[in-house]
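Novice: predicted model follows, preceded by the sequence.
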Amino acid sequence: MGPLLLLALLPLICASQLPFQRPSEGTLIPSGIDAYIASQLAHWNSSGLAVAVVRKDESGWNTEFASYGKAQAGGAPVTPDTVFAIASDSKLFLAMGVGLLIKNESLAAERGEKLRWDTKIASLLPEWGLMDEEMQNGVTIQDMLSHRTGMPRHDYSGFARHGGVSEMISTLRFLRPSAALREQYQYNNLMYETLSHLQPTLLNQSFESYIASHLFAPLGMNASTYSVAEAEARGTLAHGFHWSMKDALAGRNGTLTATVPYFQRPGEERVWAGAAGILSSARDLSVWVAMLLNDGRHPTTNATVVPADVVEHVALGASVSLNKAEYPETSPKVYGCGQNRFSYRGHEIVEHGGSNPGFKTIVSRLPHENIGIIVLSNDDDGVRVFEPVKFRILDALLGLEPIDWAQRYVDSIAKGIRDNQAVTPRPAPSVPSTTPFAAMEGAFAHPAYGTFSPCYASASPSPACTATLAHPVARAILAASSPNDVPTLIAPFKRTFATHLRLAHFAGNVFNASVVWSNADVRRAEGHKEAGDVLVGLDNRFVVEWVPSGGENGADGWAFGSDFWGKDGEVRALEGTGETGAEVWFGRV
């Protein structure tokens, strides 16, 4: 079975030509990499992978492609033109778009002053506001691009708002910061979403059309789009694959399942565009990376697409994203604008990764060696495949003895599972809560996160909760909960990365919360059958406390903590109880 499986996964090698490349001689992607990648896909039962390598030498530009596995559930193979969600690899496009605004002399004349990297965002966007007034008035464009605003992720506050990005910005003032301005690197998608509102505000042009006309079109990136409807209509959009019903804490690997349709539906992607909205192919991204290596000039015509000083600026480290090396061969990392910068075995790398549901990507370049490597995966756990592949190709191109990165990831994943499973067991017998579980039902709201209404899963649910608990997703969550005799509340929670919350009682008024996502409702609405539904997030764990009379007005509520807000590094601990000590507080409505 092993040899047959490897043969099935052997690649579609595409040493095809781009407009800017000479005929390839197969010198960029080493021949031995094919069996290596096939073995990695087989080992992890991964779905598909697209690889592009770009290099400039004395003869000009060379590009090679290799494609592996399946792009879609029906078995259609991955090709260089398969479109993937590149997720946060979109951030560099936004940063370049900001740089183009800064270089826009007509805009400067109209405003009476030049836009700068250190321009305060409060002077540009009337919707802008933060909970901390000093931060609100001090945050600059550079701070937002370099993740040093003092704000943690707050990703679960994101959803498709009727008022679009403008409405999202107006809710930022209700989100708690976790550090002072410029105190700590903290990755934040909301800041990139906010910056996507500069083009509509300053130019009366949508962000998506601005990037399309200033970056996609000049580079001939014809497969690239922000539009889910457009990508689906073309038929080249890969299916992302999830490990449905996976629960690492319970030792369940789940089943590899195609996420059909795409996790965001047409129109829902607008707020997400600036942070992670691009859908693109290995072929398109190879031109993008060549432009970056060519100091902002088109690799064929040498025409300037992005001024060289903008390309240089966005790659300069402005905050420390990793303060110590992970491995002996790597260095600490600094973050510029949509890019990390670090060294690997004495060679400098500028790169960023991407993670959207069902997709994982990496876009790397070595500016001193004029090398670019792009690896796109349609497996939600694809990092464990593409990182070893990236480094194996890199070692070969640099003439270095290969390091067994595949084994390192096996070891790292095993350690992560052990660490996750080393949780404090629920006391037996458990300490009862001070409030009956049924009395914890009702509507609870946060001005940015919205409202959720938990329902106690009892043998005789309340009339208001009958439909919620009878929903197929709620039933699946409860059936997968282990042990299944733990008092549990379920709440619909439609957000970008969530559809439900599970609150499982631990002890006293403390609960273990899981943020769960399923595509069941979307699939029913679009005519898909129940077989093929995806449900993920069962092994997410956050500590949530039920606090009677814990709000400022004495209302009951739920205090979410244990990094529900998504911090990076060491940040100040919150003090107090109830609303004052919560990362996110949902008070009874």
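Specialist: Received, thanks.
Novice: CA atoms for contacts and neighbours, from now on please.
Specialist: Fine.
Novice: got the residue ranges for the strands in the stretch 1-150 of the chain?
Specialist: 12-14, 48-57, 60-69, 83-85 (DSSP state E, counting those that start in this stretch).
Novice: same check, this time on the stretch 401-550 of the chain
Specialist: 444-446, 450-452, 455-456, 488-495, 498-507, 510-518, 535-536, 542-547.
Novice: can you give the distance from the fourth one to the centre of its chain?
Specialist: Taking C-alpha atoms, centre = their mean, to the nearest Å, one finds strand 488-495 lying 22 Å from the centre of the chain it belongs to.
Novice: which helices and strands does that strand pack with?
Specialist: strand 450-452, strand 455-456, helix 466-470, strand 498-507 (3 or more C-alpha pairs under 8 Å, 6 or more residues apart in numbering; DSSP states H and E).
Novice: tell me which of these sits most buried.
Specialist: Compared across those, strand 455-456 shows the largest average neighbour count, a mean of 26 (mean count of other C-alpha atoms under 10 Å).
Novice: spatially central residue for this structure, please.
Specialist: Residue closest to the average C-alpha location in the chain (C-alpha atoms, centre = their mean): Ser355, at 3.6 Å.
Novice: verify the stated contact: that one with Ser377.
Specialist: No: using C-alpha atoms under 8 Å, Ser355 makes no contact with Ser377, being 9.8 Å away.
Novice: in this structure, where's the longest helix?
Specialist: helix 405-421 (DSSP state H).
Novice: so what's Ser46 up against?
Specialist: Residues near Ser46 by C-alpha atoms under 8 Å, 6 or more residues apart in numbering: Gln40, Asp379, Gly382, Val385.
Novice: presented hereafter is structure B, for comparison with structure A:
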Amino acid sequence: MFFCPVVLFVLALALCSLSSSHPSRFFGTPEPGWAITPAISLLTQKVLAEWGIHGSAVGVVRLTDTGQVETDLGSWGIMSEDGKLVSVDTLFSVGTSSKSFLPAAMAILIDDFARGRNNTPLPSGLDVLTWDTRIRELFPGHSEWALQNPNAQANVTIRDALEQRVGIQSNPLFFGREDKPLDVVIRLRHLVPLGDSRTFTSVSHETFTLAAHIITTLSGIPYTQFAQERIFSPVGMSATTFSGTAATRSGLLSEGWNEHGRRVPHWLPDTAEEVMAGSHGLISSAHDLTKWIAVLLNHGVNPGTNESVLPCSVLVETLGSRHVVLLEPNDYIEEPNLMGWRDTMYFYGYDDDIVSNIIVVNWAAESYGSVPGARTHIVLSPSDKLGVVILMNGHMIPGTPTIIHKIIEDLLYLPSNASRLGMSNIVAETPIPQPLSWTHIAQEDAIDLVDSTSLDVTDKVPEDNSPPEQRLMTINTQTETSWYSLHAGKLSVPLEQFAGQYASPAFGTLTLCALNSSSDECAAVLRDFAACGELKEHMPALYAAWPGVFVSHLRWEHIGNNAWSVVPLTLYPDGFGRDRTPFTDSTEGEQVAECVVREDHVLGCGLWDAGQPGPNATVADAWFTKFA
């Protein structure tokens, strides 16, 4: 990525009175297939085949200069092991694309208070609700709202929460299957801050649970009900829901498969629907999502009923002005965390009709969502009054941008960005990702942690003093067994002393089991690991069940001295679907742990996110105290 001589400008979008910056390219009533052409259909089928995806649905929406909504929909493949075909009404989990709905709900709530339509009063001393209302004002005292960073606790606003500027990093182990939104909000006080809340932006699913809890508190009804009544119903999204049970009963919910073709269950249990609704929980179809896109492109008004669904403020706040740095032609920038959307600016060469030597910017708001068994990608181009959504019943498929951006390029008559998108080979030469193992963690972080003196760790035996770069090279070129036997510093106490029960106020309780642990709980855990072929007998390792939303089990693999790679896994010892053979579904978010040992006793272990160490990497993200 090469920057031109520094050229800065502000891309201001007056979204409440939006008009296209280009002459209209859309004339008359299009024939079916105006967007999803035979070429696009062929491309989609090839991507599905290359990545082993069973089914997909695509929706395209554009708004003409006269306000007419034009929609094109397509579907491919199957949605079930029985061979039922995907349709445009097939339901998929949309993952973190759920985040784009919560700011809309918040805007409606703020508008209700402004117009005197609120059902509950504001807390004493607070006269108005705005995007810049401080969260501490909504929860007086510290019974619900508190953070370790006193500045963040005092000053974080609703806007900050939705832009994920609270100074905390999301951790895949944080959410439990039995959690309620209030549980998560209360536990936020135990999370270690990563940086200044107003400048350090990070992916934080927890802040969307917080925002949903605010809507629940101030509306008097659960966020899921509020979204259903105030967004889904007036938009006409009749099949959209947060309930996996309801979606299954409808007969429209697609089954899901992992990257190895194994069928996986609907990822979210009923008990966790409310806690994950704001960040991950939405279930919708291509048909329903095109209706949502049409409302966004039409300034918050349902073009079918002419009913105002969203106040103008939600469009200004979520899709408003942005600072853009111009790049070389065919390059692009992504800016995350814009209230549930991601800014993407595409650059397609020079346009003498505008200003000589100024690069044309095609700005879009993007939303990605991925959960086990489902993948979503939504793109809005407000200045072109165009939106595209693609849904797939597979997890983490890189091919979605290939399809979605090709549709946009064709409709806007843009030069192909195929070289950046990898479309020339249509991902044919890219191998299907393999499950992560301990050798695939962020090894520099692990090595830095082993070598650090951030914790007072008592080492009773000589440690490996080879240079970190040599040790990293060895990790990358040797097998697990040979690397471990040659380079891992030994544990300072026997492995069995690390087994036992631990507790963290932020994450809950953890029972680590060694191979010789004899409790009933450990016997069940080890039995599941053994059934799935996940026991590591060639190196010291500990095993645990973890009742999380994103992970079912953890394996702690020794990487040197008293440090561990914490590998999250979801085990299926009885298989799933028609194939009842055991298998493992790998999960993103490997952690690094270092334990403190004093006088031959394990006091506890600190946990770091290996992929996102943050500014305060010497401070553990979580501390687990050993109590048994």
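Specialist: Perfect, I can see it now. Keep in mind that what you see is a predicted model, and the values were worked out from it rather than measured.
Novice: mutual contacts of Ser355 and Ser377 of the first structure, please.
Specialist: Any residue near both Ser355 of the first structure and Ser377 by C-alpha under 8 Å, 6+ apart counts here, and that gives Thr361.
Novice: if we can go back for a sec, any chance of the strands of the stretch 1-150 of the first structure in CSV, plus mean neighbour count?
Specialist: Shown next, in CSV, are those (neighbours: other C-alpha atoms under 10 Å):
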stretch, mean neighbour count
strand 12-14, 17
strand 48-57, 25
strand 60-69, 24
strand 83-85, 31
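Novice: dump those into CSV; add distance to Gly32 of the first structure as well.
Specialist: CSV is the format used below for the strands of the stretch 1-150 of the first structure (distance: least, C-alpha to C-alpha, whole Å):
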stretch, distance to Gly32 of the first structure
strand 12-14, 12
strand 48-57, 14
strand 60-69, 12
strand 83-85, 25
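Novice: and Leu198 of the first structure, which of these is closest to it?
Specialist: Among the strands of the stretch 1-150 of the first structure, strand 83-85 comes nearest to Leu198 of the first structure, with 23.4 Å by C-alpha to C-alpha.
Novice: ok, now how distant is the nearest residue to Leu12 of the first structure once chain neighbours are set aside from Val375 of the first structure?
Specialist: Counting by C-alpha to C-alpha, 6 or more residues apart in numbering, Ser67 is the residue found nearest to Leu12 of the first structure once chain neighbours are left out, at 5.1 Å. In this view, Ser67 of the first structure and Val375 of the first structure are 10 Å apart by C-alpha to C-alpha, to the nearest Å.
Novice: could you look up the SS state of the residue nearest to the centre of the first structure?
Specialist: The three-state label given to Ser355 of the first structure by DSSP: H, G, I helix; E, B strand; the rest coil is strand.
Novice: which ones are touching the aligned residue in the second structure for it?
Specialist: Aligned by TM-score structural alignment, Ser355 of the first structure pairs with Ser370 of the second structure. Applying C-alpha under 8 Å, 6+ apart, one finds that Ser370 of the second structure lies in contact with Val94, Gly95, Thr96, Thr376, His395, Met396.
Novice: same question for Ala160 of the first structure.
Specialist: Neighbouring residues of Ala160 of the first structure by C-alpha under 8 Å, 6+ apart: Glu268, Glu269, Arg270, Val271, Arg495, Thr496.
Novice: what does the last one align to in the second structure?
Specialist: Right, Thr496 of the first structure. Thr496 of the first structure maps onto Val549 in the second structure, by TM-score structural alignment.
Novice: report the contact partners of its match.
Specialist: Applying C-alpha under 8 Å, 6+ apart, the residues near Val549 of the second structure are Leu173, Phe175, Gly176, Arg177, Trp267, Leu268, Pro269, Ala272.
Novice: now which of those would you call buried?
Specialist: Leu173, Phe175, Gly176, Arg177, Trp267, Leu268, Ala272 (16 or more other C-alpha atoms under 10 Å).
Novice: now, which of those sits nearest Leu491 of the second structure?
Specialist: Checking these against Leu491 of the second structure by C-alpha to C-alpha gives Leu173 as the nearest, at 25.1 Å.
Novice: ok, which pair from the contacts of Ser46 of the first structure is furthest apart?
Specialist: Pairwise distances across those peak at 12.5 Å for Gln40 and Asp379 (criterion: C-alpha to C-alpha).
Novice: who's more crowded, these two?
Specialist: Set Gln40 of the first structure next to Asp379 and count neighbours by other C-alpha atoms under 10 Å: Asp379 wins out with 31 against 20.
Novice: the more buried one contacts Thr255, correct?
Specialist: No: look at Asp379 of the first structure against Thr255 with C-alpha under 8 Å: they stay out of range, at 11.9 Å.
Novice: now for the two: what residues contact both?
Specialist: With C-alpha under 8 Å, 6+ apart as the test, Asp379 of the first structure and Thr255 both reach His242.
Novice: what residue in the first structure is paired with His54 of the second structure?
Specialist: Counting by TM-score structural alignment, His54 of the second structure lines up with Ser47 in the first structure.
Novice: does its match touch Gly74 like I think?
Specialist: No: contact criterion C-alpha under 8 Å: Ser47 of the first structure and Gly74 do not qualify, at 11.6 Å.
Novice: more neighbours, these two?
Specialist: Shown here are Ser47 of the first structure and Gly74; by other C-alpha under 10 Å, Ser47 has more neighbours (30 against 9).
Novice: quick check: that one vs Asn519 of the first structure, distance?
Specialist: When C-alpha to C-alpha is the yardstick, Ser47 of the first structure and Asn519 of the first structure sit 19 Å from each other.
Novice: what span of the first structure is stretch 181-199 of the second structure aligned with?
Specialist: Using TM-score structural alignment, stretch 181-199 of the second structure corresponds to residues 165-183 of the first structure.
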